[in-house]
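Asks: Give me a 3D structure for the following:
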Amino acid sequence: MKLTSKGRFAVTALVDLAVNTQNDKPTSLSDISLRQNISLSFLEQIFNLLKKDGIVKSVRGPNGGYSLAKKPENVMISQIIEAINEEVKITKCNGIDFGCSSQKHSGKCLTHNLWAELSNQIYFYLDSISLDDVKKNKLNPISNFMNSKLTMNDRRL
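Replies: This is a model prediction of the structure:
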């Protein structure tokens, strides 16, 4: 799966922000950096992208920092991944129909559709999980998300 440290750190930092924000008081990136052991300069890059996408807002000054621009229940994990220009996919073809993992292959590889569909399912799952869900550890089990498909597969066993 092609989710880098940048994506994981963005989600972690925003969950930290959701957990530690009190009365909409801004949280400094240095506090998040210390609590989550993420490089401050890396957080600055991430939060610039998140701010540009309207997920966080910033306040300047000695008591400044960042806060969520929306309620945690309205920020989906997929939005965070997209805001930092990452993708959740497991194919090497960069979303195009040609040029899969085999250089000798002039079209889609034989398993392209399988991996592309898995990538879609991962995206849809992350699109069903909010920051608030992660904060409260109320994640939808993948079995609930895919219940009808899993039930069909169980019949094959």
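Asks: use CA for all of it now, contacts and neighbours both
Replies: Will do.
Asks: All the strands of this protein, residue numbers only.
Replies: 56-59, 65-68 (DSSP state E).
Asks: looking at those strands, which is closest to residue 109?
Replies: Ranking those by their distance to residue 109 (criterion: Cα to Cα) puts strand 56-59 first, at 39.7 Å.
Asks: Identify each buried residue in the closest one, please.
Replies: Neighbour-count burial for strand 56-59 flags 56-58 (criterion: 16 or more other Cα atoms under 10 Å).
Asks: between the strands of the chain, which gets nearest to residue 48?
Replies: Using Cα to Cα, the strands of the chain put strand 56-59 closest to residue 48, at 8.9 Å.
Asks: Next, the structure of the following sequence, for comparison with the previous one:
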Amino acid sequence: MRLTTKGRFAVTAMIDLAMNAQSGAVKLSAISERQNISLSYLEQLFSKLRRAELVESLRGPGGGYILAAPATQINIAQIIAAAEDCLDATQCGSRGNCNNGHACVTHELWESLNKIINDYLSNVTLQNVVDQNNENHGHVINFTHIH
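Replies: The predicted structure is shown next:
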């Protein structure tokens, strides 16, 4: 599975943004401090998130970032796609050429896993995670009931 630090940090930062958005624009330095993610790394991630139209930047003294849509309308798959470009369990990048130009014997297995993961993450919104986090106060989050 190629879920890298980029994808994980992007999701973490977006959850932080959603949790702190009620007070207006959120500064990346505040997210950096709360989540222990370097500011320069966040700047790179938020550039991608802005291009994907998941966040908007506000300039000026009260500037920072806000969600481009309500947290109920942004799903985790969108965030990972913006940060990673693609989440793929296949060895060949879903091209089907992993065994000397042909699909390997496990290609369909990994393609099915890709679909299940994408379907799952597409059905988990930022709001779901914020709500679950508020309910559990840092305990294990269970999303198996979300569909």
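Asks: sorry, back to before: so which of the buried residues of strand 56-59 of structure 1 would you say is closest to residue 91 of structure 1?
Replies: Nearest member of the buried residues of strand 56-59 of structure 1 to residue 91 of structure 1, counting by Cα to Cα, is residue 56, at 30.4 Å.
Asks: how close does that closest one get to residue 121 of structure 1?
Replies: 27 Å (Cα to Cα, to the nearest Å).
Asks: cool, residue 65 of structure 1 as well?
Replies: 35 Å.
Asks: just residue 88 of structure 1 next, same as before
Replies: 10 Å.
Asks: now residue 52 of structure 1
Replies: Taken as Cα to Cα, the span from residue 52 of structure 1 to residue 121 of structure 1 is 27 Å.
Asks: quick one on the thing from earlier: please tabulate the strands of structure 1 in a markdown table, including the columns distance to residue 81 of structure 1.
Replies: Below are the strands of structure 1 laid out as a markdown table (distance: least, Cα to Cα, whole Å):
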| stretch | distance to residue 81 of structure 1 |
| --- | --- |
| strand 56-59 | 14 |
| strand 65-68 | 15 |
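Asks: out of the ones you listed, which comes closest to residue 31 of structure 1?
Replies: strand 65-68 (9.5 Å).
Asks: hang on, isn't residue 142 of structure 1 packed against residue 124?
Replies: No - taking contacts as Cα atoms under 8 Å, residue 142 of structure 1 lies outside contact range of residue 124: 10.6 Å.
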